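Participant: Predicted model and sequence follow; I will ask about them next.
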Amino acid sequence: MTMTPSEPVLSLKGIRKTFDAITAIENFSLDVHPGEIVALVGDNGAGKSTLIKIISGVYAPTAGSVAIEGQTVSMANATMARAHGIEVVYQDLALADQQPVYMNMFLGREPVNRFGLLDRRRMIAETEKLVTDLDVRIPSAHSTIRDLSGGQRQGVAIARATHWASKLILLDEPTAALGVAETAKVETIVQSLKTRDIGVLIISHSLDQVFKLADRICVLRRGKQIGVRKTSETDKNEIVSMITGLH
């Protein structure tokens, strides 16, 4: 039985973004499929974070279109992106340090019971199930964020994104501040997202990480899309030469 290719969960067509006279992104097109990990690579200032901000509703593109599962959408703000099933994990995590893990998992989306009170039991149960499923090693759902290590916090942030994302997770340098062991743990969590049929777009400076995690690699240089390669059909030398422009 031949499998029909799935519809892209995200489809960017002809994306352009200018800030006054500066062109940050020029004619960028990319599809991301369910269960696929695509890496965005390029030097600082290549436009990677700008693209993430366009997909997540922080910026509106100057030209071009964004489609989710074939439907063209207009992301006026981050709330709209979340409503379309898109979640972002930024480098700075955006976790509430003083709050326990389970409250962070539902930050801004806390369920209430029939008496109008916070449904803590449900939040704790769902948090514990998710961190177990993703193998995020934290002492408990009651642990306070500030007491966790960098890797544990990053695990919580990815678990939260996984809980709420139905279509796409955007990861912006998810292991930049972590040590070797914690990086490996986070990479394992990211790999496990493939089985959930969620598309993943990851920005990473580490080509080792990119080749370990990504199905395809998209190279940006000074706002221009240099090319997209299947990871299995390229090597680090080719990607480096695409990033630097030194062929």
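Facilitator: That came in fine, so what should we check first? Numbering: from 1, shown residues only.
Participant: rest of the way, CA atoms for contacts and neighbours
Facilitator: Noted.
Participant: now the residue nearest the centre of the chain, what's its secondary structure?
Facilitator: By C-alpha atoms, centre = their mean, the chain has its centre lying nearest to residue 170, at 1.6 Å. For residue 170, the secondary-structure state derived from DSSP: H, G, I helix; E, B strand; the rest coil is strand.
Participant: got another, please set it beside the one above:
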Amino acid sequence: MTAGTTSKAGNAPAATPVLSAREISKRYGAVQALDGVSLDLAEGEVVALVGDNGAGKSTLVKAISGVISPDTGELAFDGRAVRIARPHDAQAIGISTVYQDLALCENLDVVANLFLGSERNRWGLLRPLRMERATRDLLASLDVRIRDIHAPVAALSGGQRQSVAITRALIGEPRVVLLDEPTAALGVEQTAQVLDLIRRLRDRGHAVMVISHNLADVRAVSDRIVVLRLGRNAGDFRTADTSQEAVVAAITGAEAAA
């Protein structure tokens, strides 16, 4: 257990973690962004990563997704140590990340966005009809409803664009999906659609980590809540067994002070 971690009895994931981060540290000059952070993700589980601005959430996601290299610590996939030096490494072992800016090409339609950069596979060039069929099948399997998949993404609602970005993350059949603020700036109805989609990811067996500042959304969709504070573990709670007040106390440091 790392220093500053609040241990809650019975809160460890029941299943063997598909992804483990152990003692991850990262410094930027004088700023210690992460200081010995540890985290587990199990298949079929939604873990919410919460904390104030500057707590280290985005840095941890970047370390797991290969955007940055941690100074110390290790990552393990299915219990085996892995080296993730770049985003391609993360994707190759089954980790997919959807960032807050979504990185969609708004002038292209849904089909083109889903397969952008993946038009070629091991059998050669994918034909348009095959990509369209695959798009319809994947959207249907996730119960994502978009009337016209040939409409430019710019014409879709915020919730639909978020759904397209999440669906695109599943093209390579990842086992771990990282979502950075997936409900930020969405309305109530659109937020509900995205939360339902996250639940369906869990039902499909994916290990899902959600970064969010919205504790209502976190409580609605997560199985566990992991709190970071000042770059350190500050709590690991099973959502159904804890109160929002306890989570807030861990975020603010009130629990440690007490």
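Facilitator: Thanks, I have it. All figures in this text were calculated on a predicted structure; none of them were measured in a lab.
Participant: before we move on, the earlier item: the residue nearest to the centre of structure 1 maps to what in structure 2?
Facilitator: Under the alignment (TM-score structural alignment), residue 170 of structure 1 pairs with residue 178 of structure 2.
Participant: now swap in residue 131 of structure 1 and tell me
Facilitator: Aligned by TM-score structural alignment, residue 131 of structure 1 pairs with residue 139 of structure 2.
Participant: Next, the contact list for the equivalent of residue 46 of structure 2 over in structure 1, please.
Facilitator: Matched by TM-score structural alignment, residue 46 of structure 2 corresponds to residue 37 in structure 1. By C-alpha atoms under 8 Å, 6 or more residues apart in numbering, the contact set of residue 37 of structure 1 is 194, 199, 200, 201, 202, 213, 214, 215, 216.
Participant: Give me the subset of those residues that lies in helices.
Facilitator: Cross-referencing these against helices under DSSP state H gives residue 213.
Participant: Which of the contacts of residue 37 of structure 1 remain contacts when I look at structure 2?
Facilitator: Listed in the original numbering, the contacts of residue 37 of structure 1 still in contact in structure 2 are 194, 199, 200, 201, 202, 213, 214, 215, 216 (both residues aligned by TM-score structural alignment, their matches' C-alpha atoms under 8 Å).
Participant: and of these, the nearest to residue 60 of structure 1?
Facilitator: The nearest member of those to residue 60 of structure 1, counting by C-alpha to C-alpha, is residue 201 at 18.4 Å.
Participant: count of residues packed around that closest one?
Facilitator: 24 (other C-alpha atoms under 10 Å).
Participant: rewinding a little: with residue 11 of structure 1 as the reference, measure out to the residue nearest to the centre of structure 1.
Facilitator: Separation of residue 170 of structure 1 from residue 11 of structure 1 (C-alpha to C-alpha, to the nearest Å): 14 Å.
Participant: now residue 92 of structure 1
Facilitator: According to C-alpha to C-alpha, residue 92 of structure 1 and residue 11 of structure 1 sit 27 Å apart.
Participant: ok, these two, which is more surrounded?
Facilitator: Neighbour comparison, residue 92 of structure 1 and residue 11: the larger count goes to residue 11, with 20 against 13 (by other C-alpha under 10 Å).
Participant: list the contacts for the more buried one?
Facilitator: For residue 11 of structure 1, the contact set (C-alpha under 8 Å, 6+ apart) comprises 29, 30, 31, 32, 66, 67, 68, 69, 70.
Participant: Superposed on structure 2, what's the mean shift for the helix or strand where the first one lies?
Facilitator: Element membership of residue 29 of structure 1 [criterion: DSSP states H and E] is strand 22-32. On superposition with structure 2, the mean distance recorded for strand 22-32 of structure 1 (mean C-alpha distance after the TM-score superposition for structure 1) is 0.8 Å.
Participant: What's the match for residue 31 of structure 2 in structure 1?
Facilitator: Aligned partner of residue 31 of structure 2 by TM-score structural alignment: residue 22.
Participant: What of residue 59 of structure 2?
Facilitator: Using TM-score structural alignment, the partner of residue 59 of structure 2 in structure 1 is residue 50.
Participant: ok, that match - contacts?
Facilitator: Residues counted as contacts of residue 50 of structure 1 (C-alpha under 8 Å, 6+ apart) are 24, 25, 59.
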